[in-house]
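Student: sharing a sequence plus its predicted fold:
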Amino acid sequence: MGRWLYTGLLHLIMPFAVMRLFVRSRKNPAYKQRIRERFGCFPKTALSGQAVIWIHSVSLGETLASELMVREMMSMYPHHRFLITTMTPTGSDCVKKLYGNTVDHYYLPYDLPLALKRFFHRFSPKLAVIVETELWPNMLHQCRSFHVPVILVNARLSERSAKGYKKISRLTREMLDNVTMVACQHQADSERFQSLGLAEGKCCVTGSIKFDLTVGDAVIEAGKQLRGRWESGLEHPARIWIAASTHEGEDEVILSVFQSLKERFTDLLLVLVPRHPERFDSVFHLCLKKGLSVVRHSQGSVASPETQVILGDTMGEMLTFYGASDIAFVGGSLVATGGHNILEPAVLGLPVLTGPHVFNFQAISQSLQQAGGMLQVDNQQKLEDALSQMLSDTQQFSAMGKKARAFVHANQGALQKLLQLVQKTLQEDKAS
């Protein structure tokens, strides 16, 4: 498939894409707001006449992962204006919460030539930094047309995704030709990119910037205070199990495991944090349907002696939730979503549990398991067995937590490599 055929097909399905926004807006009204931006229509005053560095992080996870990199770049280039684009309302909210008015934020337009031309005419970025692997044929073509160097940072490419790209090899090769540099998380990612046609000189392995996350004293203290607030209404101190970033199909499993464990470990408290805010209400009602006593964190409720589940129904507090917990299960892994960031609980010294589907973090997951900081379970029964063993042997999960933290610290350093790459790319572009 060539780019022109792809573009023609994209125009044909565009009405359905817009319809999908309105369907999703039933659960999250933000999806039907700012639709003009998705077609390249921006305020006339948007960044007019300023040197712009553009960073694209598709949603919440990428936005959080790139925060330290963005802040370091802002310090390095104080005379540039930073534009951050996302594709989802949760990503948008995260940008606003993290940076306020110190950056500009808009939705990235759909991959339509005219919409993207309006985007590039309006902002004229000096550099495009794309977080992870967000490859859009027309976007990358316009980067080349407007002489904008493109760096993919923290890039990863699973074996499954590589097979998909090979099915559209002509289009994939054209996209990769328009990329200046791909900074991969692992050697396996680099090899897969090169197998798709990326020139060896355009590929380097920097590691993952997710290892470079910093947990300040304020986060640790916030976790302690939150735990104290939760336990203040309980008769005895609790052991807290957090199930984080869960998806539909996982909550039922988590709650069933919890109910079984609660019969043996009466001091166990579950913190359940759905991945998507539009599911907060449905998960709350699921807890009630199962006969569990649940309080919503968003309402500031204090746990009572009867409380069994705390629903983490807010955004941007995951590190605080982890800091208040003892054992972490990271969701998106019991269903075929590919898993989520396992390093956040690890850096806080929590033993980590996941399901079998961790292809988004395959190499990191394998390494963390080998380091002794993580267990991967195949199903509901094995999850219950693993938790039962941990809760019966506090020394085991304490040792796992220490190994998890040590693993993260041992693998830090990707951020400085990426900053050097950004600096080199900007210098070379200026010289040319």
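Tutor: It's in. Since the structure is predicted, the reported quantities are computational estimates derived from the model, not experimental observations. Residues are numbered from 1 along each chain as shown.
Student: from here on, contacts and neighbour counts on C-alpha atoms
Tutor: Will do.
Student: quick one: the helices in the stretch 51-200 of the chain?
Tutor: Secondary structure of the stretch 51-200 of the chain (DSSP state H, counting those that start in this stretch): helices located at 60-65, 67-76, 89-99, 113-123, 137-145, 159-166, 169-177, 187-195.
Student: got another one to weigh against that:
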Amino acid sequence: MIRALYSVLLWLMTPLVMLYLWRRSLKQPDYRKHWNERWGFYGKRTRSDQRTIWLHAVSVGEVRAAAPLIKSLKDAWPDHRILLTCMTPTGRATAQELLGDAVMIAYLPYDYAGATRRFIRQFKPVFGLLMETEIWPNLVAVCRARGVPLFLVNARLSAKSAAGYQRWHWLANPAFAGLTTTFAQSDADAARIAALGAQSVLVTGNVKFDFDPPTAKVSLGKEWRNALGPRPVLLFASSREGEETLLLDALSHNTLPADTLLVIVPRHPQRFDEVAALISARGMRCLRRSEWNGQDAGDAQVLLGDSMGELTAWYTLADVAIIGGSLLPFGSQNLIESCAVGTPVVMGPSTFNFAEAARMAVEAGAALQGADTAQVAQLAIGLLQNDAARHTASVAALHFASAHRGATERVLSELAQQLARTAPPTGSTPPAH
């Protein structure tokens, strides 16, 4: 009855959902594409007799984290096709860039019961993997009714989010209980998820540590570094709305090393023009990536990364990286990718999306954390001015990123064992570990 009421309320909200998509499309026209998939209509072109393994990753961060897992799934079950579903155009574009034709890419429909049934009927997955915190009551219920094992992978749940789910426990608890198994990032995540009703919870670590920096992007970043010469480079990576103003204000009250190039890469592409205008309004000389030939940046004070898919190159270029989403209460973006190329990290106070990784990075000396934006600016400038401290942090970052690898292998091993005990994909052999 509770889920039926939820479904009715969801249907009543449909005009608001459509209005939301339309408004998002004004700044990001790609929201107008693949509209029917949002309601579970995919057309005949995606039908196939080949058995399907389905993985859902909401947006860019989850897609990037899923890439090593997808490779391992393809190695383990080569006779199956992989379906990767997303919820955002940027996630879909990232999937296309990273994985190309190696996977099918589609939107997961909104959580209407009929739409989820059409989705399962269309693709007939032998099992599904949900990345991080994607819990949808109707989706879980439909998978359970259709006998599709559903696993929550790389699961994380902050205390704040757990409290939010608890307020809706009458709807959330049955959804968590309907999962086959949850593979959690940490003991704290596992405890919170189990308290919400999940029946089988295992701690396997964070698969984002298994990220392999793309060789081509690392080479590109090195080319940029050589072209720019000895200029110090401070990167503000995946900045969120409101954070650029805070950081620019904080930096204006400190003395940057001479000739420092500040690189700002906004998290969302629809904000590129907004951030460019913000920089120009301060009288700062701004050069956009779309106008830059990758060689000398001239007298530019700020380089705006208005491109997609080059974050690894930006991390490789930088001497120090400030992680976006951590200055304001967004929970931080992924700090592990910076560490993976040996670039020291500075974070703000908000890191609940990466709480365990942030804590361990600080303990390892791979990252510094400021209590506010002013302190973040001071810490970043301190690293830029101290070659020895920066080198030590760089070595620590590389070691930190490599020391915690292996979550993907642990997930695949447990997954294979559980499928072997229940209903393993026909014609496949579980991977040996």
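Tutor: Cool, the structure landed. This one's a predicted model, so the numbers in the text were calculated from it and none came from an experiment.
Student: just give the TM-score of the two.
Tutor: Once superposed, the chains reach a TM-score of 0.95 (TM-score structural alignment, normalised by the length of structure 1), with 424 aligned residues with a CA RMSD of 1.6 Å.
Student: on that earlier part again, any chance of the helices of the stretch 51-200 of structure 1 in a markdown table, with mean neighbour count and distance to residue 318 of structure 1 too?
Tutor: Below are the helices of the stretch 51-200 of structure 1 laid out as a markdown table (neighbours: other CA atoms under 10 Å; distance: least, CA to CA, whole Å):
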| stretch | mean neighbour count | distance to residue 318 of structure 1 |
| --- | --- | --- |
| helix 60-65 | 19 | 11 |
| helix 67-76 | 15 | 15 |
| helix 89-99 | 18 | 12 |
| helix 113-123 | 18 | 33 |
| helix 137-145 | 20 | 32 |
| helix 159-166 | 14 | 28 |
| helix 169-177 | 19 | 35 |
| helix 187-195 | 18 | 28 |
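Student: which one, of those, ends up nearest to residue 246 of structure 1?
Tutor: The minimum distance between residue 246 of structure 1 and the helices of the stretch 51-200 of structure 1 falls on helix 60-65, with 13.6 Å, by CA to CA.
Student: who's in contact with that closest one?
Tutor: Residues outside helix 60-65 of structure 1 that contact it (CA atoms under 8 Å, 6 or more residues apart in numbering): 57, 88, 90-92, 94-95, 131-132, 209-210, 213, 341.
Student: what does stretch 284-298 of structure 2 give?
Tutor: 223-224, 227-228, 276, 279-280, 299-307.
Student: hmm, 6 Å instead?
Tutor: Around stretch 284-298 of structure 2, the neighbours that count as contacts under CA atoms under 6 Å, 6 or more residues apart in numbering are 224, 227, 228, 300, 301, 302, 303, 304, 305, 306.
Student: what do you get for stretch 185-195 of structure 2?
Tutor: With contact meaning CA under 6 Å, 6+ apart, stretch 185-195 of structure 2 is reached by 154, 155, 156, 157, 184, 203, 204, 205, 206.
Student: looking for the alignment partner of residue 350 of structure 1 in structure 2.
Tutor: Matched to structure 2 by TM-score structural alignment, residue 350 of structure 1 sits across from residue 343.
Student: how close does the residue nearest the centre of structure 1 sit to residue 167 of structure 1?
Tutor: Against the mean C-alpha coordinate of structure 1, by CA atoms, centre = their mean, the closest residue is residue 61 at 1.7 Å. Look at residue 61 of structure 1 and residue 167 of structure 1: by CA to CA, to the nearest Å, they are 27 Å apart.
Student: residue 394 of structure 1: neighbouring residues, count only.
Tutor: Look at residue 394 of structure 1: counted by other CA atoms under 10 Å, it has 11 neighbours.
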